[in-house]
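>>> I need the structure of the sequence given here:
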Amino acid sequence: MADRRQTRNQIRGPHSALTDFLASNNISATQIHQNHQRRLREAEHQTTVEELENNIEEDDEYQHVGELPAEMKKRKRKEVVALVKIKQSKEFARRKARRMGEDGDEAIAREMMNERSQPLPGQLENCEACGKRFTVTPYSKTGSKGGLLCAKCSKALADDEKKTRAQKRGTRSGRRQNQSNLLDGLAQQGALSLVEMCTKKVADNINHIEEFGDLPSQLLHRLSQILCKRRVLTPRTLDLFLRPGLNSIDIYDAAKLETHDFEKIFAFMPDLYRVNIRFAGQMKDKVIEYMLGRNRKLKDLQLDAANLVSDTYWRLLFQKLGPRLESIKLSNLDCSLDDETIDVMCRSCTTLRRLKLKQCWKAGNNSLQAISSLMSLEHLSLNWVQDVDNEILLGTVSSVGPRLQTLSLEGFSNPNDRLLEAVHDNCLALTKLRFSHNANCTDRGFVRLFTDWTNPPLENVDFSSMCDMDNTNPEGPADAIGLASQGLVALMNHSGSMIQKLNITSCRHVSRSAFEEIFSDEKMYPHLKELDVSFHTVIDDYIVGRMFRCCPKLQKLVAFGCFNLRDIRVPIGVALIGGPKAQAPIIPVVDF
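Now for the predicted structure:
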C-alpha cells in the first residue's frame, strides 16, 4: 500500500520523448535559458568595454605623460570597468534624471568617478585653476577638468553660475512686488510708463548718483517716496534733494538722519514754505532754533515723532511763525505738546486753516476748548488718546463746524448720538467725514444724520469700526449699535451720487439685504473709486460682482476677512486687496 501511494503521488501528466531524454541525462531547460541570457550580457558588456576603450584612446585629455603602454592599457581597463559599474548604479540614474538631459551619460559617469577618486577632506591638493596648494574641505568645488578648486576659485565659480542662471531666467516680476503694488492700490496693466521706469532706475542706482540736475519737483517727490519706502534715505542721499530754488520738501522716513542733517535742510533751502518730515526722531530744540533764525516764510508745517522738541520751543515756534502758519500737522508726540502749548498755538496762529493732531498723548479737554476758538479753521483732524468730556467735544464741533470742509474724529469712544446731531445741525459744507472706533452711537443716529441734511453729498466717508464690541453677541443688540443696515442705506441715498471713497470696515451689523439694496441693478455710483468692506462676513462673489457693476470707476476694493469670496472675476484696472485668493492673477472682464 505504501508503494502504491508513493507511486500515485509521483504522477505528473504526459511527457514528450525529448523531455524524458533531458530528464534522464540531468539536463534542465531553465538552466539552458539562464546560460543563454548570461552569454548575451557578457557580449553586451564586452562591446561596451571596447567602445569605451576606443573613446578613451581617441581622447587626449586622459593621456598620462610618460606612461608605459602596458600601464596605460591596465589603467584604461580599470576606468572602463568603473564607468560601467557607475552607469548601472542608482545614484547615476538619479543624477541623470535631475539634469534632464543637460549632460550626456559619459560626462555624468566620469564626474561621479572623479568625485570618488578625489582627496578626502583634510588632505592637501593643488587647485585646478590657479595651482595653489590648499587643504581639501567638504565644500571644495570641482573644476571643469575634474580637479578640485581652492576657496577663492570656488567662490568665483559660484558667482559665475549665479550670473548664468539669472541670464537664463531673465527678468520677471515677483509675487511679492505684485502684492506690494496691490497694497498700494496699484493694479498695473502692461509696462510701466517711461517716466516711472526711469525714476525707479535712478532709485536703484542712488548710491552712484552725484546730483539730480534740474529734475522737476514732482519727480523729486516721487524719488523721495521710493527711497523712503525702501528705507535708504541717508545723510548722503539727502544732499541730492537740497536745492535752494525749491520751496517745499517731503521726507517720509527721516529715521536715519541726525540733528545736523535737519539743520542742513534749512541752511540750503531758506525759502521753504512747506515742510513735511516724518519719523523725525533726532529733531531737537536747536533745530527749531536754527529754523527760526533762518526761515520766516513757513506756512505749512508737518512733523511726525519729533519727541525731542520740548514744549518751550514748540511755544516759541508758534509765537514767532504763528501769524503766517496756515497748516499744522503734528503726530506721535508722547513727551511734549501739552494743553498749554496747544493753547499758545491757537492764540498765536490766527490764520490757521488746517489742523491735524494725531496721537498727541498730553492733549486733553483744555486743548479741545482752545481749538474751538480758531475762527478761520476749514479742515480739522483729531486722533485723541485721552478721554474727553462729551460736552466739550460737542461745543468744539458746534463752534468750528459751520466753516469746516473736512472733519475727522478718531479715538473718541465716549460720544453718542448727540455728536451726530451736532454734525447734522452745524456742519453744512463738509466734503469729507471720518468718525471711527465708537461703540455708543446707534444706527438710528446715523439715519437721522443723513435724513434731510442740507450738507452737499460727501466725497470721502470713513465710518470704520462703528459697531457693538460684545464679541459674545455677534448679531448685536436689538437696537443696532454703530453703522448698520439702515444707516448705510441712508448714507448712500444722501451721498451716493458724489462719493469717491467709502470705508465701512468692521461695521459687522450691516446685513446682506442692505448690500443687495445698495448695489441693486438700478443703482449707480459714478465717482466711487475706493471701497473698503473688510470683515463683513456676508460679502460673497455675487455682492462683489454687483459692486463692480454699480461702480464703473472703482480702482481699489479692500476685502480682508471676507471669507465667502471664492472665484470672483476682477475687472482690469481694479486692485482687489485682502481676498482669500488675492494672489491669483487678475482676470480681465470685458462685458458685465
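>>> drop to CA atoms for contacts and neighbour counts, all remaining ones
Will do.
>>> how about the strand or helix carrying Tyr542: buried residues?
When elements are assigned from DSSP states H and E, Tyr542 belongs to helix 541-550. Applying a neighbour-count criterion of 16 or more other CA atoms under 10 Å, the buried positions in helix 541-550 are Ile543, Val544, Gly545, Arg546, Met547, Phe548, Arg549, Cys550.
>>> can you redo those as TSV with distance to Arg403?
Conversion of the buried residues of helix 541-550 to TSV gives the following (distance: CA to CA, whole Å):
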residue	distance to Arg403
Ile543	38
Val544	37
Gly545	39
Arg546	37
Met547	34
Phe548	36
Arg549	37
Cys550	33
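>>> one more to line up against the first:
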Amino acid sequence: MDTAQSLMSRRPGQRSHVSGPNSALTEFLREKGIDTSGIQALSSARARARNEAAHRRSVAALEAAAAQAAEAPEIGEEIDEDEEIGESSASAARRKKKISKDEDNDEEMLDVEEEEEEEPVRTRRGRASRATTKIDLKVVGKRKRKSTTVKDTESEFEEIEEEEIVTVRATRTRKPTKAQLAKKKAEEQRKLEEDDEFNPDNFLDPAFRPVPGQIAFCAECECRFTVTPYSRSADDGEGLLCHTCGKKGAPAEKAARKKKQTTRTNKKSAARAILDGDTSNVKSLQEICINTVAKYIDDVETLGYIGSHNVDKISQIICKNRRLNGETINLFFEPAEHVLRFYDCSGISSDSLRQIAAFVPTIRRLHLNWCGLMKDECLDYYGTQLKQLTSLELYGAFNVTEECYIRFFKNVGSRLTEFAVKDTSRFKAAAVEALVDNCPELEVLRLHTLTFIDDECVRLLTGLPNLKILEITDSQASIKDGPIIDCLNTFGPGLSELTLNGCKDLTDATLDAIHSSCGRLDILNLDEVDLLTNDGISKLFTEWSLNYGLKELSFRNCTNLQSSGFARIIDHSNRTLEKLTINRCKDIEKDAWTFLQEFTLPELEVLDISFVRCVDDAVIEGILKVAPELKTLKVWGCNKITEACALKEGMLLVGREADILA
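Predicted coordinates for the structure are as follows:
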C-alpha cells in the first residue's frame, strides 16, 4: 500500500531510476564504446529535413492554387458568404465526417478518377455545377495546422494566416486529341531512349523520400494521396506522383523494359551462336524441319527414311536437350541402318541399349556416349549378334568389366577396325592384350582418360602394324618416351593422326622419333606436354623433308614454345595448315607475327591464339591478309584487341573482351 501511494505521489515530470532490460544490440554498442546519441541526433535531423521538405511542397501547392484562382474569370453563381459562415454545427459535423471518409478512401477515389473522363468539382456544401463552379474558401482567424506526416510527430507546421477570400474556379478539361496523345507518347519515348537506365523509384533522395503510410501531395496534379512502397518519383525528382499520375508512364516504361530484355536476350543468343560456331543468320528449310521434329520428338511415331545425316542431327539435338530415353531411342531403329550415334545415353537402361542389336542387326558403326548404365550382358550381346560391326566407341561405360571386354574382342575378331574407349578404370593391360591378339586389322585406336594405361599397355600396341590413328589422352599413369618411340618405329610410317594430349612425361626424344618415322602424318596434337622445349619443336620442323606438311597442329599450353619455334612451324606447313592451335604459348612475341606476313596460309580455316598477350588489332589485321579462308579466330585473353579491329565478313571472332563486356 505504501509503495502504491509513493508511486501515485510521484510528480509527472519526475524520472524513475528503474530501467528495463537492454537489447543485445545496445549491449554490443556499449561494449564497443559506441555512443548512440550521435545516431539518434542524425535520425532526428533527417526526420526534420523530411518534414520541412513536405511543408515546403504543401505551401507551394497552396500558393499555386491561389495564383490560378486569381487569374481565372468569374463565371457562375457565388456561394453566400453568410450562409457559409453561418453553417450549422450539424452540417459542419457531417461535412467533417465526409472529408475524413474521403481521405481514408483516397486510393479508391484515384482509381475512379482514372476511369472517368471528367468529374465535376464539389463545393463545400456538396453542390456541383455542370459547366463551371465557383468555390469560396474563407479562413477566419488564426489556426495551427499540424504536419500531414503520420509517422513523424516531432515537428509542426507554422501557423497559416489567411484573411482574404480565395476564389477558385474549376472548369471542365477537354479530352486530349489523338495527335496530342501521340506527341506526348513520342516525347516520353524519346526521354526513355536518352537514358535507358533511368529509374524513377531511385531518383528521389532517400533522405527526403516520405515513408509508406504518409500523406503527400502529387507533384503533377497536386492532389493528396497516401504514399505506398510503389509510389513513383516525378521526372524532375521533386516529390512523388499519385497513383493516377504514376500509371500514365507505365506503358512507356513497360515497353522500355521489354525492349531492354529483348536486347539482352538477343545478345545472349548471339554469344551462344558464336560459341556453337553457328554463323548463319537464316536457317534453311531442312534445318527448320529437323529442329521441329526434335522439339516434338515425344509425339513422333516414326522418322522413316530421312538419311543418315539428318538422323544424326536429330540425335544431336535431342541428346543436347536430355530427351533421349527408352522410348525416343526406338525412333532410330531402322532395320537397314548402318550407322548410329547417340551422344548422351545417361537416361537409357542396359536393356534398352541391348535392343539396338535386336532391331538393327546390320549396323556397322556404333557410337555410344555416356553409357554408364551398360552392363556386361549388353556388350556380350553386341559381340554375338552384330555380325557386321566394324567400329565401336564406348564413352563412360564404367560398369563393363575387363573380362567382358576380353570376350567381346574374341567374338568380333579381325573384323573390328576401329575401337574407342573413354572414362573407365576397368580397361587394363589384359584387355589391351586381348585387343591386340584378336583384332590385328585394327586401324583406329582411341584411349581417352583411362586409369591404368601405362608403359606396359603402350608397348603392347606394337602388335598392331596397320594402325593409322592413335590417340592416348589424359592417362592417369605415367607414360615415358620409350614405349611411344617403339610404337612409332613399328607403325609410324603409316600413321596419319597422332594425339598424345596430357602425356606430361614425354620429352624432345618423342619429337625426334616423329621426325624420323612419321612421313605421312597429317594431324599432330601435343597439348599440355610441358617438357617439350622450343629447340625440340624447332628441330622437328627444320628440314623435315619426309613430311610434306601438317593439316592440323596443336601445341596448347606448351609454354616453352617461342617465336623461333613458331617461325619454323609456319615455314614448314604454311601451305597445308587448316587448323592451328597455340593457345597459352605466352612467349611468342610480336616479331613472330611480322615473320608471318612473308607467307601465305591458303588453307587455314581455324586459328586459336588465345592468351598470347602480344596479339593486338594490327596482328589480327595482318593474319586476315595472309589467311583468306580463315573462318574462326579464337582470341580469349587477348585484351589488346578492341572494337576498332577490322574484320572481314563471314569470319567468326570468338573471345574478344569488347564483345563480352558490351
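>>> returning to what we had before: so the helix holding Tyr542 of the first structure matches what in the second structure?
When the second structure is aligned by TM-score structural alignment, the counterpart of helix 541-550 of the first structure is residues 617-626.
>>> what's the average per-residue distance for that stretch once overlaid on the first structure?
Once fitted to the first structure, stretch 617-626 of the second structure is off its aligned match by 1.0 Å on average (mean CA distance after the TM-score superposition for the first structure).
>>> now what about that stretch, what contacts it?
By CA atoms under 8 Å, 6 or more residues apart in numbering, the list of residues contacting stretch 617-626 of the second structure from outside reads 593, 596-597, 599-602, 630, 640-642, 644-648.
>>> how about the strands in the stretch 501-650 of the second structure?
For the stretch 501-650 of the second structure, strands defined by DSSP state E, counting those that start in this stretch occupy the ranges 523-525, 552-554, 579-581, 606-608, 632-634.
>>> For the residue nearest to Leu546 of the second structure when sequence neighbours are not counted, which residues are in contact?
Counting by CA to CA, 6 or more residues apart in numbering, the nearest residue to Leu546 of the second structure once its immediate chain neighbours are dropped is Gly519, at 4.9 Å. By CA under 8 Å, 6+ apart, Gly519 of the second structure lies in contact with Gly492, Pro493, Gly494, Leu546, Asn547, Tyr548.
>>> Wasn't Arg426 of the second structure part of a strand?
No. When classified by DSSP: H, G, I helix; E, B strand; the rest coil, Arg426 of the second structure is found to be coil rather than part of a strand.
>>> Relative to Ile314 of the second structure, how far out is it?
Note on Arg426 of the second structure: its distance to Ile314 of the second structure, by CA to CA, to the nearest Å, is 32 Å.
>>> Looking at those two, which is more packed in?
When Arg426 of the second structure and Ile314 are compared on other CA atoms under 10 Å, the one with more neighbours turns out to be Ile314, at 22 against 19.
>>> Map that one onto the first structure.
With TM-score structural alignment defining the correspondence, Ile314 of the second structure maps onto Leu223 in the first structure.
>>> and what of Ser414 of the second structure?
Under TM-score structural alignment, Ser414 of the second structure pairs with Pro323 in the first structure.
>>> Would you check how far apart Ala439 of the first structure and Asn414 of the first structure are?
Distance check for Ala439 of the first structure against Asn414 of the first structure: by CA to CA, it reads 8 Å.
>>> Comparing those two, which shows the higher neighbour count?
Counted by other CA under 10 Å, Ala439 of the first structure and Asn414 do not tie: Ala439 has more neighbours, with 20 against 14.
>>> Please pull up the equivalent of Arg175 of the first structure in the second structure.
With TM-score structural alignment as the criterion, the equivalent of Arg175 of the first structure in the second structure is Lys267.
>>> In the second structure, which residue range corresponds to stretch 361-373 of the first structure?
Under the criterion TM-score structural alignment, stretch 361-373 of the first structure matches residues 451-463.
>>> And stretch 525-532 of the first structure, by the same measure?
Mapped onto the second structure using TM-score structural alignment, stretch 525-532 of the first structure spans residues 601-608.
>>> hang on, isn't the match of Ser414 of the second structure packed against Arg347?
No. Contact criterion CA atoms under 8 Å: Pro323 of the first structure and Arg347 do not qualify, at 9.8 Å.
>>> For the stretch 51-200 of the first structure, just list every one of the helices.
Ranges of helices in the stretch 51-200 of the first structure, per DSSP state H, counting those that start in this stretch, are 69-87, 90-99, 105-117, 151-169, 175-183, 194-204.
>>> what's the matching range in the second structure for the helix or strand hosting Leu22 of the first structure?
Assigned by DSSP H and E, Leu22 of the first structure belongs to helix 17-24. Following TM-score structural alignment, helix 17-24 of the first structure has no partner segment in the second structure.
>>> which ones are touching the residue mapped onto Ile209 of the first structure from the second structure?
Ile209 of the first structure is assigned Val300 in the second structure as its aligned equivalent, the criterion being TM-score structural alignment. Taking CA under 8 Å, 6+ apart, we find Val300 of the second structure in contact with Val293.
>>> Any figure for the gap between Val300 of the second structure and Asp530 of the second structure?
When distance is defined by CA to CA, Val300 of the second structure is 51 Å away from Asp530 of the second structure.
>>> Might you quantify the distance of the match of helix 541-550 of the first structure from its chain's geometric centre?
What separates the centre of stretch 617-626 of the second structure from the centre of its chain is 31 Å, taken as CA atoms, centre = their mean, to the nearest Å.
>>> How about stretch 63-71 of the second structure?
If you compare the mean C-alpha spot of stretch 63-71 of the second structure with that of the full chain, they lie 55 Å apart, counting by CA atoms, centre = their mean.
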